[in-house]
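> Got a predicted structure plus its sequence, pasted below:
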Amino acid sequence: MPRVDVREMPPPERHTEIHDAFAEMDGGEVLEVVNDHEPKPLFYEMRAEVESFDPDGYEVEREGERTFVAQFPKQ
C-alpha cells in the first residue's frame, strides 16, 4: 500500500505531494496518508476534483494525539 507521511512537510506542499502519489497508483490501490490532523479538507478536495477517488471507501483512524492515518482508495 503506498504511504505518504506529510507531518513534517510544510502545509503548502502537502496536497501536491498527496495528489502526485495518488495519480501514480493503479485502480484498486489505496493511498495511506499520515497527517497531524484529520484530513477532512483533503477528503472534500479529492471528492470534488479527482474522478478516480472512491469517497465511499475513505477511512481515517486517530493513532495518537497528533497522528491521523487516512485511507484514500482509487477506483
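Alright, I've got the coordinates. Residues are numbered from 1 along each chain as shown.
> rest of the way, CA atoms for contacts and neighbours
Will do.
> Check the offset of stretch 17-28 from the chain's centre.
Offset of stretch 17-28 from its chain centre (Cα atoms, centre = their mean, to the nearest Å): 9 Å.
> buried ones in it?
18, 21, 22 (16 or more other Cα atoms under 10 Å).
> So what touches the helix or strand hosting the last one?
Taking DSSP states H and E as the definition, residue 22 sits inside helix 11-24. The contact list for helix 11-24, computed with Cα atoms under 8 Å, 6 or more residues apart in numbering, reads 2, 4, 6, 31, 33, 42, 74.
> moving C-terminal of it, what's the next helix or strand?
Later in the chain than helix 11-24, the nearest helix or strand by DSSP H and E is strand 30-35.
> Report all helices and strands that that following strand contacts.
strand 3-5, helix 11-24, strand 67-73 (3 or more Cα pairs under 8 Å, 6 or more residues apart in numbering; DSSP states H and E).
> okay, pairing it with this:
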Amino acid sequence: MPRLDVREIPPPERHPKIHEEFESLDSGEVLEIVNDHEPKPLFYEMRAEVESFDADAYEVEREGSEKFVARFPKQ
C-alpha cells in the first residue's frame, strides 16, 4: 500500500501532492496518508472532486496526539 507522510510537507503543498499520488494509483489500490491532524477537509474535497475516490471505504485511525493515518481507496 503506497504511504505518504505529509507531516513534513508545507501545508499549502499537501493537497496537491496527495492528489498527484492518488491519481497515480491503479483501481483497487489504497493511498495511506500520515498527517498531524484528522484529514476531514481532504476527505470532503476528495469526495466532491475525485470521482474515483471510494468515500464509503475511507478509514482513519488516530495513533497519537499528532499522528493520524488515513486510507483513501481508489475505485
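Nice, thanks for sending it over. No experiment lies behind these values; they were computed from the predicted model shown.
> Drop the TM-score for these two in here.
Aligned and superposed, the two chains score 0.99 in TM-score terms (TM-score structural alignment, normalised by the length of the first structure); 75 aligned residues with a Cα RMSD of 0.3 Å.
> coming back round to it: so how much does the helix holding residue 22 of the first structure differ from the second structure once superposed?
Mean deviation of helix 11-24 of the first structure from its aligned counterpart in the second structure after superposition (mean Cα distance after the TM-score superposition for the first structure): 0.3 Å.
> Give me the distance from that helix to the chain's centre.
The answer for helix 11-24 of the first structure is 8 Å, by Cα atoms, centre = their mean.
> and if you look at stretch 31-46 of the first structure?
Using Cα atoms, centre = their mean, the offset of stretch 31-46 of the first structure from its chain centre is 5 Å.
> Could you list the buried residues of that stretch?
31, 32, 33, 34, 35, 36, 38, 39, 43, 46.
> how much space between the first one and residue 25 of the first structure?
Applying Cα to Cα, to the nearest Å, the value for residue 31 of the first structure to residue 25 of the first structure is 8 Å.
> Now do the shared contacts for these two.
2, 74.
> The residue most central in space within the first structure: what's it in contact with?
Nearest to the mean C-alpha position of the first structure, by Cα atoms, centre = their mean, lies residue 33 at 4.4 Å. Taking Cα under 8 Å, 6+ apart as the contact definition, residue 33 of the first structure lies against 3, 4, 5, 6, 18, 68, 69, 70, 71, 72.
> Please tell me how far the residue sitting furthest away from the middle of the first structure sits from residue 55 of the first structure.
The outermost residue of the first structure relative to its centre, with distances by Cα atoms, centre = their mean, is residue 65 at 18.5 Å. Distance of residue 65 of the first structure to residue 55 of the first structure, computed by Cα to Cα: 25 Å.
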